[in-house]
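Colleague: Generate coordinates for the sequence data below:
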Amino acid sequence: MSKKILVWFRNDLRLHDNEMLVEAIAKSDEILPVYCFDPRQFELTNYHSIKTGAKRAQFLVESVAALRQSLQSYGGDILILNGKPEELLPALVSEHEIAEVYHHREVASEETAISTQIEDLLWKQKVNLKHFIGHTLYNKEDLPFPIKDIPDVFTQFKKKTERDAIVKPCFLTPDAISFVTVQDWGILPELSELVVNEDIEGLSQDSEFKGGEEEALNHLHDFLHTGEGMALANASLKKNEIVSKLSPWLALGCLSPREVYWKMKEAEANYGLKPYFNQIVLGLLWRDYYRFMFKKYRNTFFKPEGFKQELALVPLADSELLHSWKTGNTGHLLVDAMMQELNATGYINTAARQLVATYLVYELKVNWVMGAAYFEEKLIDYCPASNWGNWATVAGVGNDQRLTSSFDFQKQLKIVDPKGAYAQAARA
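Modeller: Sure, this is the predicted structure:
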């Protein structure tokens, strides 16, 4: 009897540098790729927001569609299912006589709870759920400290990691894949089936962000070898003016952090892009840091009080102030322009996120959790660790208390728009 392995795709929608996929192919006769559109990811939340908004849902569907197309080029497909993974996967294991199930481990509570439940159910079927880690630049086992001893201060984490850990080479994209025979591979859901309480009629189809692995690799190549990347090589741009916009593809795993790292190493050798290279790697390290902090502290980042036990809590109310911030109608030109950009595109850069978050927390006095939940709805590069970790830091309830005094709104204004150019453009 042939050995079959079910490969459960989640936020790892790529073929390059995918250890889970490479090992599944090597240790099986056939694989069954599966993606589940979990209805819980598209529900209303307790924070007067939607779990996944239209722009984010569109980017996800595009990314899954691109993965399907890639697997079809190998003569197979990916099984598209709508429902809860813990209800669907055990049934597939029985139906197709699956020997093992492979998946990438997540760090946030909802995702890990689902993995645990599936692991327990599969155990009753005498089938192993094997965990892989493919979302970070540095592997957990390669860090110079165990998770429980990871420094809370980012600068210490960065210094020790860069000094004592190595970035491993990427896994090669498979040459060939043998697939389990499936009669009906399923169809991708329409956006109208996923999105709730949001108009999708005016959703733009010509966004600069289109989901999928090929789009991600093309964007990375263009960024390194044309446009801003080349301009920086000629010293015509300052490093803090460069925004790579790679994060949407990193968030869904269409792009591997290690792929970014090694491609930038090549660019550094070819063009001498040291300032540019350091800035992007810094962003990758921040992603790693928050993922590891989530493993260390689990649910603490989701609590309004965060790491401060004694805190005067602001009500989780759907106020007019919160609504004005969400819709970009606060009366502050720069904040409003940035929020309108977020609503229209699903993306704003890191400095803009910190500015609008600081405004919500310290100027409008709205509970930071409401802002974090809204970003979860809107951001196409949403990932729990980075989003909730950054919001907790801005609100002064994060694990690194050294950063709590960094978020003064007037200071943020000078950093983001020192000459008022953004505000003038918004006024025009």
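Colleague: alpha carbons only for contacts and neighbour counts from here, please
Modeller: Will do.
Colleague: Where is the longest strand in this structure?
Modeller: strand 30-37 (DSSP state E).
Colleague: which residue sits closest to the residue most central in space within the chain, ignoring its sequence neighbours?
Modeller: The structure's the chain has its C-alpha centroid closest to A251; by C-alpha atoms, centre = their mean the separation is 2.4 Å. Computed as C-alpha to C-alpha, 6 or more residues apart in numbering, the closest residue to A251 that is not its neighbour in sequence is D381, at 5.2 Å.
Colleague: now do V243
Modeller: Among residues not flanking V243 along the chain, N349 sits closest, at 7.2 Å (C-alpha to C-alpha, 6+ apart).
Colleague: Can you tell me how far F59 is from A317?
Modeller: To A317, F59 is 30 Å away according to C-alpha to C-alpha, to the nearest Å.
Colleague: Comparing these two, which shows the higher neighbour count?
Modeller: F59 (22 against 14; other C-alpha atoms under 10 Å).
Colleague: and this one, so I can compare the two:
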Amino acid sequence: MSEPTSLAWFRRDHRLHDNAAFAAACDADRVVPVYCVDPREYGDRPFGGPDSFDFEKTGAHRARFRLESLADLRASLRDRGSDLVVREGRPESVLPEVAAAVDADFVTVHTRPTPEESRVESAVETELRDGGVELRRFWGHTLTHLDGLPMALSDLPDTYTTFRKAVELAAEDAGTGDAAAGDEHASDGDPGGRDPLPEPTVPPLPDDAPDAGDLPAVSDLVGTADANADRAPDDRGVLPFDGGETAALDRVESYIWAGDHLREYKEARNGLLGADYSSKFSPWLNEGCLSPRYVKAEVDRYEDRRVENDSTYWLVFELRWRDFFQFQFAKHGSDCFHREGIRERTDIDWRRDDAQFERWAAGKTGIPFVDANMRELNATGYMSNRGRQNAASFLANDLRLDWRRGAAYFETRLVDYDPASNYGNWAYIAGVGNDSRERSFDVRWQANRYDEDAEYVKTWLPELDALPAEYAHEPWKLSGAEQASYGVELGVDYPEPMVDFSD
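Modeller: Next up is the predicted model:
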């Protein structure tokens, strides 16, 4: 009898720790780790559906981060006597070919809840089945396992607070952290408990394993111009965000333990400048270089060894927000991407104005707090949560431009993009998603509250550096004489505001 051989299909789970799909693949005697560079994830694509528009699917910042993550994963596998086979092409074409070449018995993968990712999984499953190969799915990107939810997915609350309280109560009652009582093992083989899986022992490659292949360059994926824009990190950025599991674990160590920043997370999380006002774990979480269960285990260990306070709770609180949107998309599917949202709101007159949208995207709205955040996003692929809320609210609520175009622009630019978190938060701000409360932000109040001395604005808008903080946030208040005195002429050195805030 031949020794069983598996394929480990890596997607957005570029890690060896707490990786249920890879661990299951390693139960075979031979395993071939595979990554497919899917051309559908790059270049200009239509958004789809009514009132569609074209947008760039993946920009240079995330493409660089992804390739660094794959290089790190490949290096880790080679250190363990294995390798990462990289192929360019649609997974439903690539994986059956590799499976046939090595006579694989099964393929493992982490499943994802959004329709686009689910369609790819289904196509792969169909093609593999035709070749007599089984696709085994695992759920492994949330803190709470899908099978650990204290309610059926169809009964999932559409408000975060209700969801959070139910999950916290179930975890407390079960005494297992993040699983339902009795959920020792999920139906697909994933553990439902809170402890992360250990790194598996990696079996060797089969003798007939295909050539590993080369990783593409950033320019191969996004074009030379965009790739060059991402070549040198902007020294104003909060972090360089090096991709990969190694960098992810280093960041956890430096933020939680070496820097001891976790104890002040709640108080500092609305910061705008510097590496440590928040954890900055999101790029590694969303690309799968870091497991949320690993983060939770480190928080637990920190509480045991150093301090348990509101800040340690709040980091887990934010991980549950991330979970919430993953499960919302599993529940509502493609409705989450509709302009009317899951609330089917038809009472909002969404506009299309390409010129206004381009001003917003370029950070030239004439509203400094919005512009500073958009320029940080364009230069680095990142902006704070506070900045995202304000930039999104300005587009959706002040300009009333189609919120999906803003969300799609974030999809292109963000180094930490995740479809559920990104579109879920945009819909929330736009008033068509979760929670019925009005989510419009007073951008001027927010600027003065969170950037009191205008240090952030002046960092990203150096043309306003000479202005006092009040005028740096509201330059339209400058008289003609003051503009001349400070050397800032509206409409020349800095744009006139798109919205009349003169009251």
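Colleague: returning to that earlier point: now the aligned residue in structure 2 for the residue nearest to V243 of structure 1: how far from D44 of structure 2?
Modeller: Matched to structure 2 by TM-score structural alignment, N349 of structure 1 sits across from S384. Separation of S384 of structure 2 from D44 of structure 2 (C-alpha to C-alpha): 26 Å.
Colleague: Same check on V109 of structure 2?
Modeller: 27 Å.
Colleague: quick one, which of the two is more surrounded?
Modeller: V109 (25 against 15).
Colleague: Tell me the secondary structure at that one.
Modeller: State at V109 of structure 2, reduced to three classes by DSSP: H, G, I helix; E, B strand; the rest coil: strand.
Colleague: measure it to F65 of structure 2 for me?
Modeller: Distance of V109 of structure 2 to F65 of structure 2, computed by C-alpha to C-alpha: 21 Å.
Colleague: what's the answer for D323 of structure 2, then?
Modeller: From D323 of structure 2 to F65 of structure 2 the distance is 23 Å (C-alpha to C-alpha).
Colleague: Over to G81 of structure 2?
Modeller: G81 of structure 2 sits 25 Å away from F65 of structure 2, going by C-alpha to C-alpha.
Colleague: Ok, L77 of structure 2 next?
Modeller: 18 Å.
Colleague: and E92 of structure 2, what pairs with it in structure 1?
Modeller: Match for E92 of structure 2 (TM-score structural alignment): E86.
Colleague: ok, which stretches of structure 2 are strands?
Modeller: 5-10, 30-37, 44-46, 54-56, 85-88, 106-110, 134-138.
Colleague: Return the most buried member of those strands.
Modeller: Ranked by mean neighbour count, the strands of structure 2 are led by strand 5-10 with a mean of 25 (mean count of other C-alpha atoms under 10 Å).
Colleague: so that strand corresponds to what in structure 1?
Modeller: Strand 5-10 of structure 2 corresponds to residues 4-9 in structure 1, going by TM-score structural alignment.
Colleague: Against structure 2, what's the mean shift for the matching stretch, could you check?
Modeller: Following the fit onto structure 2, the mean deviation recorded for stretch 4-9 of structure 1 is 0.5 Å by mean C-alpha distance after the TM-score superposition for structure 1.
Colleague: for that stretch, the distance to its chain's centre please.
Modeller: Computed by C-alpha atoms, centre = their mean, to the nearest Å, the chain-centroid distance of stretch 4-9 of structure 1 equals 22 Å.
Colleague: And for that stretch, what's in contact with it?
Modeller: Here stretch 4-9 of structure 1 makes contact (C-alpha atoms under 8 Å, 6 or more residues apart in numbering) with 20-21, 24, 28-35, 93, 96-104, 180.
Colleague: which ones are touching V457 of structure 2?
Modeller: Shown in contact with V457 of structure 2 (C-alpha under 8 Å, 6+ apart): P368, F369, A372, D451, L464, A472, H473.
Colleague: Can you find the partner of it in structure 1?
Modeller: That one, V457 of structure 2, aligns with A423 by TM-score structural alignment.
Colleague: gap between that match and L333 of structure 1?
Modeller: From A423 of structure 1 to L333 of structure 1 the distance is 6 Å (C-alpha to C-alpha).
Colleague: mind listing the helices for the stretch 151-300 of structure 2?
Modeller: 160-174, 218-222, 224-229, 245-252, 265-268, 282-286, 292-305 (DSSP state H, counting those that start in this stretch).
Colleague: Can you list the buried residues in stretch 406-416 of structure 1?
Modeller: With burial defined by 16 or more other C-alpha atoms under 10 Å, the residues of stretch 406-416 of structure 1 counted as buried are F407, F409, Q412, L413, V416.
Colleague: what's the answer for stretch 144-153 of structure 2, then?
Modeller: T144, H145, L146, D147, G148, L149, P150, M151.
Colleague: Relative to structure 1, which residues correspond to that stretch?
Modeller: By TM-score structural alignment, stretch 144-153 of structure 2 lines up with residues 138-147 in structure 1.
Colleague: mind checking the end-to-end distance for the matching stretch?
Modeller: Its first and final residues considered, stretch 138-147 of structure 1 spans 13 Å by C-alpha to C-alpha.
Colleague: same question, stretch 348-368 of structure 2
Modeller: Stretch 348-368 of structure 2 has an end-to-end distance of 27 Å (C-alpha to C-alpha).
Colleague: still on that earlier bit, let me see the contact set for the alignment partner in structure 2 of the residue nearest to the centre of structure 1.
Modeller: Mapped onto structure 2 by TM-score structural alignment, A251 of structure 1 lines up with N286. Applying C-alpha under 8 Å, 6+ apart to N286 of structure 2 gives the contacts R12, D416, Y417, D418.
Colleague: Under the alignment, what does the third one map to in structure 1?
Modeller: Spelled out, it's Y417 of structure 2. In structure 1, Y417 of structure 2 lands on Y382 (TM-score structural alignment).
Colleague: hang on, its match packs against E376?
Modeller: Yes - assessed by C-alpha atoms under 8 Å, Y382 of structure 1 is found in contact with E376 at 5.8 Å.
Colleague: Regarding structure 1, what is its longest helix?
Modeller: Ranked by number of residues, the top helix in structure 1 under DSSP state H is helix 274-297.
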